[in-house]
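Visitor: Sequence unavailable; structure follows:
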């Protein structure tokens, strides 16, 4: 095996890379990662310097690792700023650091793309060892693998520190339609959701779902303005620019789902999701004005209906959001894996994670107790 490092997705053949992608995961596809770079959303100026790893056997690409050198912790959704502060207080530099992740995307998936029938453990160890040696040579503090899928998290736990988190996902339990899904709720929660959805029609708002090729330039312009407004309302600039979305529209239209909220002849809100093999990923949303219940309808209920109509098994609607629990989104464990070059800090963080883990698991247990599904005796 030969390991090499590249500074741009243009340096690797798209078909060779995509052959390593499982489950049509849109975020680790060559098209998605290239769009981030070619649009300038990911670059040295934004603090994400691409340093992807490629593993070859003779001339064949057998593994790959999306990897970035970072000077900050923005856009990661796994918070390590306290770790950085502790480094600085000890007179040490936490940045730069390696981040193995999809920028701005807290969705679980492959973080090491592996060809079938590989000895995955030896390949993973080879990649991590390569990064460790490079870190010692270039004085890079650490490696952070963010949101690996549960199987890869178990593999990484053998050689890195594992951290747990919680998100809220929806699972298709074989429901026929949305009405059938609501029958699984307690009577009180069922009435609440039905009332919430009626409010949309009462405000004169219609919802339209469009797949990639159906989305025109006008709809894309509206969507981006809404997405941009979501950040500007908080006094922030959006991570992604309009060119990024235009590149997605050109390179992977079949994996895009746009929901538009229309009042009269005016588009008033929009939400963009990406489509995997068996998962819908809710990602970007925005509106200029506030409408009662519109966020839930556009971002959640329309996505659920799409999943039910197309037999999609899971809806991953993004990070955080306890408001999702009452709508049937179940708490799931997420993971991140960490290696720190400084052994003393590695031991301190290992102890921190040991104490944090039962708190995270208790939180997940408490959230599960708040799900709206009816007990068997509830008629």
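Guide: Ah, there it is. Just so it is clear, the structure is predicted and the values come from calculations on it, not from any experiment. Numbers count the residues shown, from 1 in each chain.
Visitor: Only C-alpha atoms from now on, for both contacts and neighbour counts.
Guide: Noted.
Visitor: Thought residue 308 was touching residue 175, still the case?
Guide: Yes - counting by C-alpha atoms under 8 Å, residue 308 is a contact partner of residue 175 at 6.9 Å.
Visitor: who's more crowded, these two?
Guide: More neighbours surround residue 308 than the other of residue 175 and residue 308, with 21 against 17 (other C-alpha atoms under 10 Å).
Visitor: can I assume that one sits in a helix?
Guide: Yes - Residue 308 forms part of a helix when assessed by DSSP: H, G, I helix; E, B strand; the rest coil.
Visitor: who are the neighbours in contact with it?
Guide: Contact partners of residue 308, counting by C-alpha atoms under 8 Å, 6 or more residues apart in numbering, are 172, 175, 176, 177, 178.
Visitor: Report the contact partners of the second one.
Guide: In other words, residue 175. By C-alpha under 8 Å, 6+ apart, residue 175 lies in contact with 181, 308.
Visitor: so where does it fall, helix or strand?
Guide: Using DSSP states H and E, residue 175 sits within no helix or strand.
Visitor: any idea how far it is from residue 330?
Guide: In this view, residue 175 and residue 330 are 16 Å apart by C-alpha to C-alpha, to the nearest Å.
Visitor: Over to the third one?
Guide: To residue 330, residue 176 is 19 Å away according to C-alpha to C-alpha.
Visitor: Between the two, which has more neighbouring residues?
Guide: Taking other C-alpha under 10 Å, residue 176 and residue 330 do not tie; residue 330 has more neighbours (22 against 12).
Visitor: And the longest helix along the chain, what does it pack against?
Guide: Looking across the chain with DSSP state H, the single longest helix is helix 343-368. Where contact means 3 or more C-alpha pairs under 8 Å, 6 or more residues apart in numbering; DSSP states H and E, helix 343-368 is packed against strand 161-171, strand 330-340.
Visitor: tell me the contacts of residue 161?
Guide: 337, 338, 339, 350.
Visitor: Then residue 297?
Guide: By C-alpha under 8 Å, 6+ apart, residue 297 lies in contact with 197, 200.
Visitor: Next, work out how far apart it and residue 206 are.
Guide: 10 Å.
Visitor: also this one, for the comparison:
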């Protein structure tokens, strides 16, 4: 790292001026100062959550030239790039895996920039600075998750290992409406999705897409009930606090698409999405009533409708879920970077990742052959 570049950690995003952070972060909703601040101010991250902020700034001759969302992690919850096996192996070898450094957006498996600087040399300096912090504090290593492909290309130069994972994204092929998208599918799949939407939309109520000032506090009351139900069933305790939703209502409602299903004037299901400059990011879903296919309608089909009508290039519907394939979401690679402080453990992880990359590539190839799109015409 250049001796002229100074790298410093900060225990709260509020310690960094929002205008300075966002000048580096650009327009991705999840790396914005307001999103990260909402997580901290609401108590969703911080003491006793497993996410302790240590945000990184890089300055050159007194001028801010780069930032990165960084946390000391005392567990591997809420990351979606799974390393529990690494933690167990390191512990069996007599090592202490936690705490570790995590450059990420908490609870958000969405690809986006993590090394926030327009200069590649500064992005490398941020990676090197994280590694130095981990070594000086005797931490097990550094993990940069859901980074961009350009950032992943810096791995070798900065001494990191590159990991490839897989998600399902819907890609907009300049469709004019949902019908154009259906026309790109095979006849059988097209009929299946039409029937699915008819069943879902016939649940006995109405479906509404709300953004900006259309979203009212009462809608968050309903969505909190949905979120609590889903969270308690999936991971035991919801990660986000009720105050988080109040915060994003105040500061980010123009970046939010809330899809609600209402019956007799009462919300019974909902899906929360964040709107990026070129993508829609599906994040949370929940319900208080079960209706056939309503989950698919609110989370996937309504998201496609919105993306088409607003000229967005893709929908990222979160982690996992091969059921997305039948609904036009295709397998794509996601990327992360890893650097272990112990050289022997670093080599062991490197061997594992090489084999894992091959397996992921094979999975993507196989899944790509089972998309619902027409072949050869």
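Guide: Alright, I've got the coordinates. Small disclaimer: the values here were computed from a predicted structure and weren't measured.
Visitor: Let me see the TM-score of these two.
Guide: Once superposed, chain against chain, the TM-score is 0.96 (TM-score structural alignment, normalised by the length of structure 2); 372 aligned residues with a C-alpha RMSD of 1.2 Å.
Visitor: for the residue positioned nearest the centre of structure 1, helix, strand, or coil?
Guide: The residue lying closest to the centre of structure 1 (C-alpha atoms, centre = their mean) is residue 107, at 2.3 Å. Using three-state DSSP, the three-state assignment for residue 107 of structure 1 comes out as coil.
Visitor: Map it onto structure 2.
Guide: Aligned counterpart of residue 107 of structure 1 in structure 2: residue 110 (TM-score structural alignment).
Visitor: Pick the one among the contacts of residue 308 of structure 1 closest to residue 101 of structure 1.
Guide: Distances from residue 101 of structure 1 to these, taken as C-alpha to C-alpha, are shortest for residue 172 (27.0 Å).
Visitor: Tell me who's in contact with the residue nearest to the closest one when sequence neighbours are not counted.
Guide: Distances taken as C-alpha to C-alpha, 6 or more residues apart in numbering put residue 313 closest to residue 172 of structure 1, at 4.9 Å, once the chain neighbours are dropped. Residues in contact with residue 313 of structure 1 (C-alpha under 8 Å, 6+ apart) are 171, 172, 173, 278, 279, 307.
Visitor: ok, the residues you listed vs residue 52 of structure 1, which is closest?
Guide: Using C-alpha to C-alpha, residue 279 comes nearest to residue 52 of structure 1 of the contacts of residue 313 of structure 1, at 25.6 Å.
Visitor: residue in structure 2 matching that closest one?
Guide: Aligned partner of residue 279 of structure 1 by TM-score structural alignment: residue 279.
Visitor: now residue 86 of structure 1
Guide: In structure 2, residue 86 of structure 1 lands on residue 89 (TM-score structural alignment).
Visitor: pretty sure its match is in a helix, no?
Guide: Yes - assessed with three-state DSSP, residue 89 of structure 2 lies in a helix.
Visitor: List the residues that contact residue 318 of structure 2.
Guide: Here residue 318 of structure 2 is in contact with 108, 109, 110, 167, 168, 281, 282, 283 (criterion: C-alpha under 8 Å, 6+ apart).
Visitor: Equivalent analysis for residue 98 of structure 1, please.
Guide: Residue 98 of structure 1 neighbours (C-alpha under 8 Å, 6+ apart): 67, 68, 69, 70, 140, 141, 142, 143, 144.
Visitor: now for it: what does it line up with in structure 2?
Guide: In structure 2, residue 98 of structure 1 lands on residue 101 (TM-score structural alignment).
Visitor: ok so that match is a strand residue?
Guide: Yes - counting by three-state DSSP, residue 101 of structure 2 is part of a strand.
Visitor: Of the contacts of residue 161 of structure 1, which is the most crowded?
Guide: Neighbour counts for the contacts of residue 161 of structure 1 peak at residue 337, which has 23 neighbours (criterion: other C-alpha under 10 Å).
Visitor: Please list all residues in contact with it.
Guide: So residue 337 of structure 1 contacts 144, 145, 146, 153, 156, 157, 160, 161, 162, 163 (C-alpha under 8 Å, 6+ apart).
Visitor: correct me, but the last one touches residue 358?
Guide: No - here residue 163 of structure 1 lies out of contact with residue 358, judged by C-alpha under 8 Å, at a distance of 11.2 Å.
Visitor: With neighbour numbers in mind, choose between these two.
Guide: Using other C-alpha under 10 Å as the criterion, residue 163 of structure 1 and residue 358 rank with residue 163 on top: 24 against 12.
Visitor: Report the separation between the more buried one and residue 147 of structure 1.
Guide: Counting by C-alpha to C-alpha - residue 163 of structure 1 and residue 147 of structure 1 are separated by 10 Å.
Visitor: Overlap in contacts, those two.
Guide: In contact with both residue 163 of structure 1 and residue 147: 335, 336, using C-alpha under 8 Å, 6+ apart.
Visitor: any idea which element residue 224 of structure 2 lies in?
Guide: Assigning secondary structure by DSSP H and E places residue 224 of structure 2 in helix 217-234.
Visitor: Show me the strands in structure 2, by range?
Guide: Secondary structure of structure 2 (DSSP state E): strands at 5-10, 51-53, 55-60, 63-68, 70-73, 100-103, 141-147, 161-171, 206-211, 256-263, 266-275, 279-287, 314-316, 330-340.
Visitor: Distance to residue 26 of structure 2 added to those strands, as a markdown table?
Guide: As requested, the strands of structure 2 are exported to a markdown table (distance: least, C-alpha to C-alpha, whole Å):
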| stretch | distance to residue 26 of structure 2 |
| --- | --- |
| strand 5-10 | 20 |
| strand 51-53 | 20 |
| strand 55-60 | 15 |
| strand 63-68 | 11 |
| strand 70-73 | 17 |
| strand 100-103 | 17 |
| strand 141-147 | 15 |
| strand 161-171 | 22 |
| strand 206-211 | 21 |
| strand 256-263 | 17 |
| strand 266-275 | 14 |
| strand 279-287 | 14 |
| strand 314-316 | 19 |
| strand 330-340 | 20 |
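Visitor: what about the closest residue in space to residue 207 of structure 2 that isn't next to it in sequence, neighbour count?
Guide: Closest residue to residue 207 of structure 2 apart from its sequence neighbours, by C-alpha to C-alpha, 6+ apart: residue 261 at 4.4 Å. As a burial measure, residue 261 of structure 2 scores 24 neighbours (other C-alpha under 10 Å).
Visitor: My guess is residue 261 of structure 2 contacts residue 205. True?
Guide: Yes - between residue 261 of structure 2 and residue 205 there is a contact under C-alpha under 8 Å: 6.9 Å.
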